[in-house]
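Student: model the structure of this input:
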Amino acid sequence: MSTVHRNYVDGEWVESRSGDTFEVLNPANTGDVVGEFQSSTSEDAEAAIDAAVATQDEWATTPGPERGAILTETAQLLDERKDELTETLTREEGKTLDEAGGEVQRAIDIFRYYGEKARDLGGTVKSPGGTDTELYTKREPLGTVSLITPWNYPIAIPAWKLAPALAAGNTAVLKPASAAPTVSWKLFEALDEAGLPDGVANYVTGSGSEVGRPLTDHEDVDAVSFTGSTAVGTAVAQAAADDLKRVQCEMGGKNPTVVMPSADVDQAVDIVGAGAFGVTGQACTACSRAIVHEDVYDEFVAGIADYAESIEIGPGLENPDMGPHVTSSELESTLEYVDVADDEGATLETGGQRLTGDEYDDGYYVEPAVFSDVTGDMRIATEEVFGPVLAVLKVESFEEAVAVANDVEYGLSASIVTQDLTEANRFADRVESGVAKVNEKTTGLELHVPFGGYKQSSTDTYREQGDAGLDFFTSTKTVYMNY
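Tutor: A predicted model of the protein is given here:
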């Protein structure tokens, strides 16, 4: 019998008004039910918002160091349960144990970071234009915020939204993705045990169509932070904008890695392979386009095909190189893109088949795919696949490489592999992406620097993480004190 997980509202674990639940399955073995969760209604979401609103003044006036101490204690509790959280994340999302452990550690580090940053929240002192006057600024929380998070980083993304929101003095309602809500539920267990006051942070599961609506358009919600697809993020931003809520949406990507003739091709293969096939390609920053100079194109294609074929695929709990897709629909989407690429004339160098037989029959496994002879007008070169599929495009020059890199509607992360310092600097200056890397994979970002995209990858309003995360969750008041 699987465990039934309740919502967390006003400091209590409560059932949904609907009385219905849904199951979360292990994508490596669909006979393994990870848990049951509440199929919440809009009324459940509204109750969570009401609880947050009722306590927002008390939490806002709680001293920053006191708020930070609760976040730090939460980090300690998560650290003590790291092995349990890692296994839970692997069972519900499919990541390998190494990948899941890295994500859990990221969440721990984020709570520690903002636990300390809560002590430093303040404003600036300015020089007034007259005498007997003080002029300064102060930072204040927005109020009650809605946080809507995806399944692909089911504890790290809730952490990097929730921790700065709470550190800044906001109250919050979090809705995790239904495909992988268990590990964020355990995060709320830790918050509760750390002594978070009732109503400050609330957790509600359910469908986006039912729960997401009040979280974006309720009159008492002051800000919305969303991570997910561009289509849904656009709808969230439009709904939130109706009454001028503050909103940030981080969305899709079609991230390129440019490989130039000066690159060490073996190094380039490792960089692209890790970026394309790590976490089963299920990352908004995953490398899905390798833009390769013609001088090293053939060598690179042969190398990346060998890399893909060498990847060990299996259940995440066995800690292979790559785990399954998170759901059957995600697997089917990847397989459809393989068919589309083939129909459009790209050459499948390797992979792209669903794995069957033995342990594969009960999970959502696919071989990592490499396509060559890809042109910029193909769907495989322009649309986000969100799976382990790499499109390799040939270019004749650095100028063409940058043009091809920029010739998509997304702009989240991009990298170049080169030993030419001029190329490296020009790429960083000219690539249209929120993150630019040299001789590194497109995935991964340190927690104390801003994260966000350009174009259809982001609303480009506020960045996440670091000080930028606190900027989103605070307003600045200017104070004149004439004494």
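
Student: only C-alpha atoms for contact and neighbour calcs from this point on.
Tutor: OK.

Student: please tell me I have it right and Asp420 contacts Pro261.
Tutor: No - counting by Cα atoms under 8 Å, Asp420 sits too far from Pro261 to count as a contact (9.4 Å).

Student: the two: who's more crowded?
Tutor: Using other Cα atoms under 10 Å, the more surrounded residue of Asp420 and Pro261 is Pro261, with 18 against 12.

Student: second input sequence below; structure requested for side-by-side comparison:
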Amino acid sequence: MTTVSQDKPYQDSYQCYIHGQWVSAASGQTTPVENPANGAVFSQVPDCSTEQAQAALESSQSAFDGWQDLPAIERAKYLFAMIEKLKERREQFAQLLVLEQGKTLVEARFEVDDTINYLEYSAQAARRIQGDIFPADNVNEQLFIQKVPYGVTVGLCAFNYPLALIGRKVGPALVTGNTMVLKPHEATPVTAMEFAKIIDEIGLPPGVLNIISGSGAGIGAYLVESPITKLVTVTGSIRAGQAIYKSASENITALSLELGGKASFIVMDDADIDKAAEAAVISRYANCGQVCICNELVLVHKDVAAEFTQKVIEKTKQLTVGNPMGDVNMGPSVTAQGLARIEDIVRQTVNEGATIALGGKRPPGAEFKNGNWYEPTILTGVGADMTAAKEEIFGPVMPIVEIDSYEQALEITNRRNDGLSAYLFTNNYKTFMHAAKKMEVGTIFINRQIVGYIQGYHSGHKQSGVGGEDGIYGIEGYLQKRVLYLSYDD
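Tutor: Okay, the predicted model is just below:
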């Protein structure tokens, strides 16, 4: 494996990491990786075959017994070693994230720090994995419920957080005694290959974590369908989750699916409008709108709609777009396909009667000629049945719908088939207590902007997924229960 030079945070080409060895694609074929800011190919990764995916699975299977036999605190030591390496290479990984994913350097540094926090939380959980003891119904009996690892797990990552999703999956999987085959998204695989260097350097036992690259429809599907795989953890779209659900059904493989959604951002007439407007902008344009829990649809009460909309427009105008390595607020979208979809949603919504109040096009200037650029955009006059109000945008477009009441906002939110998150700005405690009971989503942000605490829980309702990640519940998602009925004599 070639060493990264001092003048750039990446290599021109990479190999996959299987059973502690660097491996090229059996076919010799590679996948080019583009910089979304200019469309230039800056690296390439192997396009692994299903035979190599099988080798990775068998490697993780062979490593499982020895890994689960290690005390959890010994497994945690490897996670702490990963953390130290990430701290040493914080700036390298941050710059790599900018080049590969397009997020700003500030956001990229936060992502490296979040990854460290994910791994640290998992490592610290090593002494907190708990079972249960219940009273038995007969004398000289004991009832135990023990929590044990699944075995070989498969981690499939999305392109919006190439490093943080590794920490979010690898940490809990490994500390609980599972082994893992990890496949990054084909648009952002270089970060994962650099992370593979870390696991090689710290001496993680071969097979405990294998990292391979390739297409989701190819080796991704193969990994999910394999009888070796006992748990699949996925961050991705609803469409991808549905395909994975079907593929896993043959072996009834356990699933943890963190899928898409379209978060309502509800602003009531008694809300703090300044606070709501600022939160709406931050929660929409973070990571160029490519966050599954982003503000996807503003539902603002008609009595405060004009004031709120004007303040949102003013705050959005202050956002700077440009070279994500520089001092800017927003970079490009990750993929050209994603950009084309954003443009199509805006076009359709305008044709349906909405108005572009701000943005709505590629930024002017030579620096934006190439790459996946789109201005921070606000659509007004949007109806609840228009395209931008129904489709997950996953980009820097904020549709604003005026509502008559909280009940209407709740109906618009709950009639969707997905249910990942929502925002609610109100000072009426009865309203937010009602939402806590009736709003059909996994997370509700009440009077605050987007956030995700390590000790919290990230899960979706309905088509937004099953299972979840983070916190104690996320750790438990990598453990299955084993019940012991013990009879003994005096």
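
Student: tell me the counterpart residues of stretch 65-78 of the first structure in the second structure, please.
Tutor: Taken onto the second structure by TM-score structural alignment, stretch 65-78 of the first structure occupies residues 73-86 there.

Student: to which residue of the first structure is Ile219 of the second structure aligned?
Tutor: Aligned by TM-score structural alignment, Ile219 of the second structure pairs with Val211 of the first structure.

Student: which residue lines up with Ile403 of the second structure in the first structure?
Tutor: By TM-score structural alignment, Ile403 of the second structure lines up with Val395.

Student: before we move on, what about Thr233 of the second structure?
Tutor: Counting by TM-score structural alignment, the partner of Thr233 of the second structure is Ser225.

Student: which residues does its match contact?
Tutor: Contacts were defined as Cα atoms under 8 Å, 6 or more residues apart in numbering; by that measure Ser225 of the first structure touches Val145, Ser146, Leu147, Ile148, Lys161, Val247, Gln248, Cys249.

Student: got it, and Ser433 of the first structure?
Tutor: By Cα under 8 Å, 6+ apart, the contact list for Ser433 of the first structure reads Tyr410, Gly411, Leu412, Ser413, Ala414, Gly453, Tyr454.

Student: TSV please, covering those residues and showing neighbour count.
Tutor: Formatted as TSV, those follow (neighbours: other Cα atoms under 10 Å):
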residue	neighbour count
Tyr410	26
Gly411	29
Leu412	28
Ser413	30
Ala414	31
Gly453	26
Tyr454	21
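
Student: greatest separation within the residues you listed: which pair is it?
Tutor: Using Cα to Cα, the contacts of Ser433 of the first structure span at most 11.4 Å, a distance reached by Ala414 and Tyr454.

Student: who's in contact with the alignment partner in the second structure of Val326 of the first structure?
Tutor: Here Val326 of the first structure is matched to Val334 in the second structure, going by TM-score structural alignment. By Cα under 8 Å, 6+ apart, Val334 of the second structure lies in contact with Pro36, Gln101, Gly102, Phe159, Asn160, Ala187, Asn372.

Student: same check on Val4 of the first structure?
Tutor: Per Cα under 8 Å, 6+ apart, neighbours of Val4 of the first structure: Gly35, Glu36, Phe37.

Student: repeat the analysis, applying 6 Å as the threshold.
Tutor: Glu36, Phe37 (Cα atoms under 6 Å, 6 or more residues apart in numbering).

Student: show me which positions of the helix or strand Thr431 of the second structure falls within end up buried.
Tutor: Thr431 of the second structure belongs to helix 429-438 when assigned by DSSP states H and E. Within helix 429-438 of the second structure, the residues that count as buried by 16 or more other Cα atoms under 10 Å are Phe432, Ala435.

Student: so where in the first structure does it end up aligned?
Tutor: Counting by TM-score structural alignment, helix 429-438 of the second structure falls onto residues 421-430 of the first structure.

Student: how much does that stretch stray from the second structure?
Tutor: Once fitted to the second structure, stretch 421-430 of the first structure is off its aligned match by 1.8 Å on average (mean Cα distance after the TM-score superposition for the first structure).

Student: tell me where the stretch 301-450 of the first structure has strands.
Tutor: Assigned by DSSP state E, counting those that start in this stretch, the strands in the stretch 301-450 of the first structure fall at 347-350, 369-374, 389-395, 410-411, 413-417, 435-438.

Student: and of those strands, who's closest to Thr55 of the first structure?
Tutor: Closest to Thr55 of the first structure of those is strand 435-438 (Cα to Cα; 37.1 Å).

Student: I'd like the next helix or strand past that closest one.
Tutor: Assignment by DSSP H and E places the next element after strand 435-438 of the first structure at strand 454-455.

Student: that next one - contacts with which helices or strands?
Tutor: Applying 3 or more Cα pairs under 6 Å, 6 or more residues apart in numbering; DSSP states H and E, one finds that strand 454-455 of the first structure contacts strand 410-411.

Student: read off where the strand it packs on ends up in the second structure.
Tutor: Going by TM-score structural alignment: strand 410-411 of the first structure matches residues 418-419.

Student: do stretch 367-376 of the first structure as well
Tutor: Using TM-score structural alignment, the residues of the second structure aligned to stretch 367-376 of the first structure are 375-384.

Student: and that stretch, end to end?
Tutor: End-to-end distance for stretch 375-384 of the second structure, by Cα to Cα, to the nearest Å: 23 Å.

Student: for the contacts of Ser433 of the first structure, give me JSON lines that also has distance to Asp10 of the first structure.
Tutor: Shown next, in JSON lines, are the contacts of Ser433 of the first structure (distance: Cα to Cα, whole Å):
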{"residue": "Tyr410", "distance to Asp10 of the first structure": "39"}
{"residue": "Gly411", "distance to Asp10 of the first structure": "39"}
{"residue": "Leu412", "distance to Asp10 of the first structure": "36"}
{"residue": "Ser413", "distance to Asp10 of the first structure": "38"}
{"residue": "Ala414", "distance to Asp10 of the first structure": "42"}
{"residue": "Gly453", "distance to Asp10 of the first structure": "34"}
{"residue": "Tyr454", "distance to Asp10 of the first structure": "37"}
